[in-house]
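J.: have a look; sequence and predicted model below, questions after that.
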Amino acid sequence: RTRFNRANDRPYRPNQNRMGVLTVMKFHAKNIMRDFVRNRHRSKLALFLILSLGLTACGEIEAPTASSLQKATLLPATGQVVNDAPKPANIKAYAASRFLDQASFGPNAAAVAEVQSIGYASWIDRQLSLPPTQIDGSPLLAWTDNNRLTKEQGDLNHNFNNLEMSRAFVGASDQLRLRTTWALSNFIVVSQNKVEPYGVTEYFNMLQRQSLGNFGDLIYEIIRNPAMGRFLDNSENRKQGACKDCFLNENFGRELMQLFTVGVFMLNKDGSNKKDSSGKPIETYSQVDVQDITRALTGWRNDNKHIKKGPNENHPNWGAFDRRMIADWPEGHDEGAKTVLGLKIPAGQSADQDARSVVDILLKHPNTAPFVAYRLIQSLVTSDPSPAYVARISAVFED
């Protein structure tokens, strides 16, 4: 599918900007853990992602014991913990390069020099302080003001996001945030096959604003995002029978559980499947859960107010993609009681209150931490993380 988040959409980087990497390197675990302790007030997702950046040469980081954190350095390829972590000035070029290969979209000479000068933890601090890069999608609005495109405009329109995102991945300063946005977009997906290019632009901008924030806040934004509402049809999800053409649309509710948060099968903390007495995987949710989460997510529509409407009011005018969906028609929301994943949502709540209840339920579910941990580790560190590694990151997520 034509979507910005495919792995092979990562931009080409010329060879002169790539640095050689040795198979064994030292990783300054003390600095990273100190950064974690010092910044516990930061959002959980940011800390979770920092700890998931196992900067290894051929695999993953093995965490040091608590007693060794103050003086430990890790040899990630072997899992061996050694004393006397190097000063920032002693970080070798290949170690800095490997760090940047996983914490950014790749090293160049200037970035390697920066890491060598200030160290891993200070580099992360500096990255966390940078504002999110945002793509200006106004050219797309100008091209489609009258819903008519010349052939040249159509070509530019189709390729706009690939070009602008590639520029950001290669040239923007907030590399840690961009790499995290890309990692999230690998499983929290929208597609330009269905969503208009301006919607994809604004979806990217939303991920950028949320990618180093709290995961619950991200899911709440996803629920109200017009591009996601278009892609998975929640903008057309209304209380059954509220009007002649009002029907439940289960697409988003199902995918919110299956692809974004809890997955299909119950998981142990290490990401492995839980099994029943006969050795079969245990399903996470039932069709009743799908129906009730869908009912909880009814009543949202695109904010087309004060702008020219397109031919179908259920499909947002391009200008509506930069505004959250709204729930201003109470009759379109099912206010009845629901039960989702074993937890009750009381009757009488508004669409927004039900959405917040859904977020709380998903965050409390034991699957969410290992499910999200596994996918982010795959995008940031290694495609085949060990169960112990997933369990450690899951614990950080739940902290």
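T.: Good, I have the coordinates. Numbers count the residues shown, from 1 in each chain.

J.: could you use CA atoms for every contact and neighbour count after this?
T.: Fine.

J.: Gly171: neighbouring residues, count only.
T.: By other CA atoms under 10 Å, 11 other residues sit near Gly171.

J.: how near is it to Ala111?
T.: Look at Gly171 and Ala111: by CA to CA, to the nearest Å, they are 12 Å apart.

J.: again, but for Val390
T.: From Val390 to Ala111 the distance is 29 Å (CA to CA).

J.: which one's more surrounded, the two?
T.: Neighbour comparison, Val390 and Ala111: the larger count goes to Val390, with 25 against 17 (by other CA under 10 Å).

J.: spell out the secondary structure type for that one.
T.: At Val390 the chain is in helix, as set by DSSP: H, G, I helix; E, B strand; the rest coil.

J.: these two touch, right, it and Ala369?
T.: No - the pair Val390 and Ala369 does not pass the contact test of CA atoms under 8 Å, sitting 9.1 Å apart.

J.: okay, one more to line up with it:
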Amino acid sequence: TDSHFDWMVANGYATVDHRNDFGGLDNTIWRKLLTAPDTLRQRVVLALTEIFVISTNGLPIAWRGFAVAAYLDMLERRAFGTYRDLLEAVSLSNGMGAYLNMRGNLKEDPKTGRVPDENYAREVMQLLSIGLYQLNADGSVKLDAGGKPLETYTQTNITDLARVLTGWDADSASAT
């Protein structure tokens, strides 16, 4: 079946009237959920959108509906792939980059006091990978000698990952 992005183009949503809205997005999502022959893949994509969340509200970019459509298409292509490939694709997607402030994230500048935005780095550590606390094999939280949960990462880890996640941006030279 057509990708969400291609369906929106083919059905007239790639017009300036829809530059700042989500016209057609609900239609293509429901179209796929109800009629695509790969039902399991569509359900996995739906589940992935609950984990790798971007919102249709507050995306600070033009053509938001198309950004979300492209994001859904990316999740669909990687629904049965490796977690590493999925996390990389999510990290490099325009939608996630805009939603969690990674797109255009600048490196540290000691002269001005600028530091990289840590929002996406924190999300990767806390929600998309290792979580807040170390776990035992049975899923229970590991505790230290004092009975406190053992954390999986430190603020330094977040700061270091934020430094790695700088320098990516969208090529908007031809955007209208």
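T.: Thanks, I have the structure now. In this text, all values refer to a predicted model and were calculated from it rather than measured experimentally.

J.: what about the residue nearest to the spatial centre of the second structure, helix or strand, and which?
T.: Centroid-nearest residue in the second structure: Met96, 3.6 Å away (criterion: CA atoms, centre = their mean). Using DSSP states H and E, Met96 of the second structure falls within helix 94-99.

J.: the counterpart of Ser3 of the second structure in the first structure: neighbouring residues, count only.
T.: Aligned counterpart of Ser3 of the second structure in the first structure: Gln134 (TM-score structural alignment). Neighbourhood size, Gln134 of the first structure [other CA under 10 Å]: 18.

J.: now do the contacts for Lys32 of the second structure.
T.: Taking CA atoms under 8 Å, 6 or more residues apart in numbering, we find Lys32 of the second structure in contact with Gln42.

J.: distance between stretch 40-48 of the second structure and the chain's centre?
T.: 15 Å (CA atoms, centre = their mean, to the nearest Å).

J.: what does it rub up against?
T.: Applying CA under 8 Å, 6+ apart, the set of residues contacting stretch 40-48 of the second structure from outside is 32-33, 36, 72, 75-76, 79-80.

J.: return the subset of the residues you listed lying in helices.
T.: Applying DSSP state H to these, the entries found in helices are 32-33, 72, 75-76.

J.: out of those residues, grab the one that's most surrounded.
T.: Highest count within these by other CA under 10 Å belongs to Leu75, 24 neighbours.

J.: ok, that residue - contacts?
T.: Leu75 of the second structure makes contacts with 45, 48, 86, 90, as judged by CA under 8 Å, 6+ apart.

J.: so the third one, which state does it fall into?
T.: Under the three-state scheme (three-state DSSP), Leu86 of the second structure adopts helix.

J.: just give the closest residue to it, not the sequence neighbours.
T.: Arg78 (5.9 Å; CA to CA, 6 or more residues apart in numbering).

J.: counterpart of that neighbour in the first structure?
T.: In the first structure, the residue matched to Arg78 of the second structure (TM-score structural alignment) is Gln210.

J.: now the aligned partner of Phe169 of the first structure in the second structure: how far from Trp7 of the second structure?
T.: Aligning on TM-score structural alignment places Phe169 of the first structure opposite Leu33 in the second structure. Look at Leu33 of the second structure and Trp7 of the second structure: by CA to CA, they are 14 Å apart.

J.: what do you get for Leu92 of the second structure?
T.: On the measure of CA to CA, Leu92 of the second structure and Trp7 of the second structure end up 23 Å apart.

J.: and the next helix or strand past the helix or strand encompassing Asn27 of the second structure?
T.: Secondary-structure assignment from DSSP H and E places Asn27 of the second structure in helix 25-35. Per DSSP H and E, the first helix or strand lying C-terminal to helix 25-35 of the second structure is helix 39-51.

J.: now do that next one and helix 25-35, the angle between them.
T.: Angle, helix 39-51 of the second structure to helix 25-35, by axes from the mean of the first three to the mean of the last three CA atoms, to 10 degrees: 140 degrees.

J.: so how much does helix 39-51 of the second structure differ from the first structure once superposed?
T.: With mean CA distance after the TM-score superposition for the first structure, helix 39-51 of the second structure departs from the first structure by a mean of 1.0 Å once superposed.

J.: residue contacts, Leu128 of the first structure?
T.: Neighbouring residues of Leu128 of the first structure by CA under 8 Å, 6+ apart: 174, 176-177, 212.

J.: counterpart of it over in the second structure?
T.: Using TM-score structural alignment as the criterion, Leu128 of the first structure maps onto no position in the second structure.

J.: now do Leu128 of the first structure against Met33 of the first structure, distance only.
T.: Leu128 of the first structure is 15 Å from Met33 of the first structure, where distance means CA to CA.

J.: with Val200 of the first structure instead?
T.: The gap separating Val200 of the first structure from Met33 of the first structure is 36 Å, by CA to CA.

J.: neighbour count winner among these two?
T.: Remark: of Val200 of the first structure and Met33, Val200 carries more neighbours, 24 against 20, as counted by other CA under 10 Å.

J.: for Ala89 of the second structure, identify the helix or strand it belongs to.
T.: In this structure, Ala89 of the second structure sits in helix 83-92 according to DSSP H and E.

J.: could you give the number of residues near the closest residue to Gly229 of the first structure other than its chain neighbours?
T.: Counting by CA to CA, 6+ apart, Ser235 is the residue found nearest to Gly229 of the first structure once chain neighbours are left out, at 4.9 Å. Around Ser235 of the first structure there are 29 other residues, counting by other CA under 10 Å.

J.: you'd agree Ser235 of the first structure is in a helix?
T.: Yes - judged by three-state DSSP, Ser235 of the first structure forms part of a helix.
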